[in-house]
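Visitor: prediction below, plus the sequence it came from.
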Amino acid sequence: MLIIHTSDWQIGMPARTMTEEARHRFRHDRVDAAERLLAEASSRGACCVIVAGDLFDDNTLSEDQIQRTLGVIARQQLPIVALPGNHDALEPHAILARDDLPDQLIVLDSWEPRTVVPGLEVVGAPWRSRIPGRNPAWDTVRALESYGPPPAGTVRVLVAHGQWERYDSVTTHSTLPADEIVAALDTGLIHYVALGDHHSYQIFVGGRVAFSGTHEVTAADERDPGWALAVTLEPSHPPAIERIRVGRWRILTLAETVTSADDVAAIAGRLRTLEDPARCVVRLHLDGTLPLAARLTLEQNLEAAAAALAGFELDVERVASLSDASIPADFHLRGAAATAFERLLDDPDPVSQAALRLLARLALEGNER
C-alpha cells in the first residue's frame, strides 16, 4: 500500500522579505507545488495523500487563496487527509472546519481511527489552538491504548505535528511523546508515524517515524526542503520510504569575505548567474576590508547584480574601508561636494556613513551621464 506523506504547505504564507511581485508568485507557486505533488501521487497509484499539519499558513487567508487551494483538492480522485496543525488549528472560524470543504478532503478532527481506504486506518492528533497546553499527540497515543491494534491486514498511521526531540531538555507545547509513540509502534498499535512541523526531512526508529519536510521552502535554515515522501506500508514489514522532489524555490544564506573590488565583482557575477533567479531569495553576509571606493559602492553594485532575484538581503555591517582619507579620483567631486565628502570620511556616525555612500553613488551616477 502506497501513501504520500507531506506537510507544512503553509498556503498563503506572507514571505515578507520578498518584493511584492515575488510574494504573489511565491504564494501562487506553493499551490502549484501542491498540485504537482497530487498529480504525482495519482500517477504512482497512491491510495491517499496525508498532509501532516499546516496545510494553510493561517486561518485568516483571503477567500481567493482558500478557494484556489480547495479547487485544486476538489479536482483530485484520491483522498487528501489533512491534520490541523499550529498554523491552521481548529479554532473558531478555522478553514479546516468550513462546511464547503471538498469531499476528497478528510480532516482529522479527532483522535478516533478513520478508515481512509480498505486496509488503511489513519488516526490524528489535531491542534485546537496555536499554543495548546501540550502537544495533542499525548492524548491521541493514550486513546490508542483503548482502541487496541487495528484489524488483521490493516495498516494504521498516526499523523501528528510537533517536535520529536526535546531542545535544551525543555518540554514545550510542541514536544511529541516520543517514548510513548515508540511503544505504540512496538506493540502494533500503529505501523507508521507521519509527522509535520519540522520543515526538513528526518527519520527515526528505523524509518517508522518520519518528517516529510515542507513541499516548498519557507525559510533559509531548512535543510534541503522541497520534498515529499512516497511510503510503502505493509503490516508485517518496515516502511519503505522514497523521496519525491516537488519544490522549485530556494532561500540561500551566503557568507563571503571581501578584500578587493575584484572580490565584489566576483560575488556580483555569481548573483547574476544563479539559476531561476525569479524563484531565488539570497541573504548575503559580508565581512572584510575594502578600498574606500569599493566600500562606498558596495551596496549599489551588489543590489544591481541581484535585481532579478525574488528577494535580496545584504548585511555589510562587518565590512570596513581602508582609511586613506582621500576622494577617489573617479568621483570627480569639486567645491562644496568635495568638502562635504572629506568631512563625512572622518565621521563614524552611521548616519554620516550612509550619507557618504549616497554622495558616492550620486558622484558615480553623474560620471555615467
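Guide: Yep, that arrived.
Visitor: only C-alpha atoms for contact and neighbour calcs from this point on.
Guide: Will do.
Visitor: which residue ranges form the helices in the chain?
Guide: Assigned by DSSP state H, the helices in the chain fall at 20-44, 63-74, 137-147, 178-186, 261-272, 292-296, 298-305, 335-345, 350-368.
Visitor: tell me which of those sits most buried.
Guide: Greatest average neighbour count among the helices of the chain goes to helix 292-296 (a mean of 21), per mean count of other C-alpha atoms under 10 Å.
Visitor: what packs against that one?
Guide: Counting contacts by 3 or more C-alpha pairs under 8 Å, 6 or more residues apart in numbering; DSSP states H and E, helix 292-296 packs against strand 311-321, helix 350-368.
Visitor: 10 Å instead?
Guide: helix 261-272, strand 311-321, helix 350-368 (3 or more C-alpha pairs under 10 Å, 6 or more residues apart in numbering; DSSP states H and E).
Visitor: ok, and here's another one to check against it:
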Amino acid sequence: MKLIHTADWQLGKPYGRFEPEVRAALSEARFDAIDAIGKEAARNGADHVLVAGDVFDTEGPEDRTIVQAISRMERHACHWWLIPGNHDFARNGGLWDRVRQRAGSGITVLSEPQAHEIEPGIWLLPAPLAHRHNLDDPTELFDTMETPGSRIRIGLAHGSIRDFGTQGETKNQIAPDRARRSTLDYLALGDWHGTLNIDPRTWYAGTPETDRFQRDEPGQVLLVDIGDGRDPVVTPIRTGRFQWIKRSWTVNDQAGFDAECDQLLGSID
C-alpha cells in the first residue's frame, strides 16, 4: 500500500516577529501545503495521509483556523488520520472535540491509543499525546495493542528519538528501536521539522512548509510504499513554497553589504 506521511503543520502559527504582510503569506502557505499534500496523494495513488502530530500550533486555535484546516482537507478524496502532538495535545472538551464536531467522515482524530484497521489486514497504531510533556515513551503501548489478522502494522507518533533540545530532561522520548520492538512495518514520526531517517522503517517527515532556519530537509512530505515482509520504500516529495536562507558575509562597508544583498536577491525566484 501507499500512504503519505506528514507532520508538524502547526496551523495558526503567529510569526510575530515579521511584518503583517509577511506573516499573512507564511500563514497562508501552511494551509496551501494541505492542498499540496492532497494533490500528491491523488497523483501517487495514496489513499491515506498520516499526520504525526502538531497539526495546530496550539491546543486552543481560533475557530477560523480549524474551519480552514478541515475545509482544505475535505477538498481531497484521501483519508486523513490525525494525532495530537505536544503543541496540540488532547484533553477533554478541548481542540479535538471541536475538530470532530466539524469534520466529515474523511478525517479521523486519533486521540486515544487504540489500533485502527484502516484497510483489511492493515492496522494503524497511534500514540497521541495527552499532555504537552510526557516522561514515558508514548509508543510503549504499541507492544500490547491487538491487531488481529494483521499483515502490516504502522505506528504513528510524536516525540523525540533523540534529544532535539539543548537543556533539561528529554520529553516524549521514543525508543530508537521502537519499530523492531513493536514489530512495526513503518513508524511515522513527528516533532523534528526536517526530514530525518532513523532506520529503514522509522522516519520523521518534517514540516511540509518550512517555518524556521533548519538543518536537514524541511518543506517535504514522505510517500511511503509498504509491502508484506519488506522494508518500506520512502520517497521525499517537495511541498513547501518558501525557503529560509542563511548566509554569512565579510564586508567592509555599506556598499559591500548592498552588493552581497543584491547578488543574493538576484539568485532567488
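Guide: On my side now, so go ahead. Just so you know, these numbers come straight off a predicted model, no measurement behind them.
Visitor: export the helices and strands packed on helix 292-296 of structure 1 to a markdown table and tack on distance to Pro84 of structure 1?
Guide: Listed next are these as a markdown table, based on distance: least, C-alpha to C-alpha, whole Å:
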| stretch | distance to Pro84 of structure 1 |
| --- | --- |
| helix 261-272 | 39 |
| strand 311-321 | 30 |
| helix 350-368 | 47 |
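Visitor: and Thr257 of structure 1, what pairs with it in structure 2?
Guide: Aligned by TM-score structural alignment, Thr257 of structure 1 pairs with Thr250 of structure 2.
Visitor: so how many other residues sit close to its match?
Guide: Per other C-alpha atoms under 10 Å, the neighbour tally for Thr250 of structure 2 reads 8.
Visitor: still on that earlier bit, out of the helices and strands packed on helix 292-296 of structure 1, which is closest to Leu252 of structure 1?
Guide: Across those, Leu252 of structure 1 has its closest neighbour in strand 311-321 (9.7 Å, C-alpha to C-alpha).
Visitor: so that closest one matches what in structure 2?
Guide: Using TM-score structural alignment, strand 311-321 of structure 1 corresponds to no residues of structure 2.
Visitor: likewise for stretch 280-294 of structure 1?
Guide: Counting by TM-score structural alignment, stretch 280-294 of structure 1 sits on no residues of structure 2.
Visitor: how about Arg247 of structure 2, what does it touch?
Guide: For Arg247 of structure 2, the contacting residues are 260-261, 264, by C-alpha atoms under 10 Å, 6 or more residues apart in numbering.
Visitor: correction: the previous question concerned Arg245 of structure 1.
Guide: Counting by C-alpha under 10 Å, 6+ apart, Arg245 of structure 1 makes contact with 33, 36-37, 215-216, 225-229.
Visitor: hang on, the earlier thing: for the contacts of Arg247 of structure 2, give me JSON lines that also has distance to Asp88 of structure 2.
Guide: Converted to JSON lines, the contacts of Arg247 of structure 2 look like this (distance: C-alpha to C-alpha, whole Å):
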{"residue": "Glu260", "distance to Asp88 of structure 2": "41"}
{"residue": "Cys261", "distance to Asp88 of structure 2": "38"}
{"residue": "Leu264", "distance to Asp88 of structure 2": "37"}
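Visitor: show me where the stretch 151-300 of structure 1 has strands.
Guide: Assigned by DSSP state E, counting those that start in this stretch, the stretch 151-300 of structure 1 shows strands spanning 155-161, 192-196, 202-204, 209-211, 227-234, 237-245, 250-258, 280-290.
Visitor: for the helices and strands packed on helix 292-296 of structure 1, which one sits closest to Ser174 of structure 1?
Guide: Each of those has some distance to Ser174 of structure 1 by C-alpha to C-alpha; the shortest is strand 311-321, at 30.6 Å.
Visitor: just the buried positions in that closest one, please.
Guide: Buried positions in strand 311-321 of structure 1, judged by neighbour count with 16 or more other C-alpha atoms under 10 Å: 311-312, 319-320.
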